[in-house]
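Engineer: Show me the folded form of this:
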Amino acid sequence: MSEMNISGKVVQVLPIQQGTSKAGNPWQKQEFVLEQGGQYPRKVCISLFGDNVAKIPQVGQDVMLSVDIDSREFNGRWYTEIKAWNIVHTGAQPAAPAPQQVATAPAAAPAQPQPAPQAGAADDLPF
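Structural biologist: Now for the predicted structure:
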């Protein structure tokens, strides 16, 4: 398979997963979500395995990834996974938290609560 590259901004880092293979070898996997720019931004879930987990980028970082795409069948259904094997930080680093300042002016009025999204909204997709 030829080398494939994907670039974008990291928008979420998922918890690390660990276990032991059937052969008794320990394994670890961590996934993160990359948002690709453009008129219609797309989000892609990317996996890192083994020692590559140490290369996990932070939320807000712009990266270019070298990836392999793999599909496998289980019980008549196909599952596809995108596995990164190289990560290059290409630009924006995550913003450092702003230092807390002592308020010298009266406190602002509390923010109005946001209404809860309605059931069946576009964000409630089952996948």
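Engineer: Every contact and neighbour count from this point should use C-alpha atoms.
Structural biologist: Will do.
Engineer: List the buried residues in stretch 40-51.
Structural biologist: 45-49 (16 or more other CA atoms under 10 Å).
Engineer: er, stretch 83-95 actually
Structural biologist: Residues 83-85, 87 are the ones in stretch 83-95 that count as buried (16+ other CA under 10 Å).
Engineer: quick one more, to check against the first:
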Amino acid sequence: MEIQGKVKKIGETQTFGTGGFRKREIVVTTEEQYPQDLMVEFVQDKTDLLNNYQVGQNVKISINLRGREWTSPQGEVKYFNSIQGWRIEALQSDASSSEMPPMPPNDAFEPVSNLNDEDPDDLPF
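Structural biologist: Below is the predicted model of the structure:
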């Protein structure tokens, strides 16, 4: 699966336990009718993939959905989901391709002269 959006936040790498488990989180805001802030975690050697990205950048992240069951000390069973990233790539901004060409300066235009002597406000309707 993939998600696309704008980077809202990139966390620092966190290390847990004696085994040195590493995790780093990124928050991406999707660009759709109802934008969503999605937190994606990168683990172990994948944490370094986020080093070249910045807040505000448009990205595409390849993800896996993960789920797990947990039983509390009281015997209550709960379920947790997470979004785990395994690849990230920068997207080109579509704004540059959809923008109009730059407007020439005002002095590049000449005033329009009235070609006939009729009233310039003489509209046909």
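Engineer: Adding secondary structure and distance to Gly38 of the first structure, write the buried residues of stretch 40-51 of the first structure out as CSV.
Structural biologist: Converted to CSV, the buried residues of stretch 40-51 of the first structure look like this (DSSP: H, G, I helix; E, B strand; the rest coil; distance: CA to CA, whole Å):
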residue, secondary structure, distance to Gly38 of the first structure
Cys45, strand, 17
Ile46, strand, 19
Ser47, strand, 23
Leu48, strand, 25
Phe49, strand, 29
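Engineer: how about those in a markdown table, adding distance to Met4 of the first structure?
Structural biologist: Formatted as a markdown table, the buried residues of stretch 40-51 of the first structure follow (distance: CA to CA, whole Å):
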| residue | distance to Met4 of the first structure |
| --- | --- |
| Cys45 | 15 |
| Ile46 | 13 |
| Ser47 | 15 |
| Leu48 | 15 |
| Phe49 | 17 |
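Engineer: pretty sure Gly85 of the second structure is touching Val40, no?
Structural biologist: Yes - shown here, Gly85 of the second structure and Val40 form a contact pair, counting by CA atoms under 8 Å, at 6.0 Å.
Engineer: what sits against the residue nearest the centre of the second structure?
Structural biologist: What sits nearest the mean C-alpha location of the second structure, by CA atoms, centre = their mean, is Lys6, with 1.5 Å. Contacts for Lys6 of the second structure (CA atoms under 8 Å, 6 or more residues apart in numbering) come out as 28-31, 55-59.
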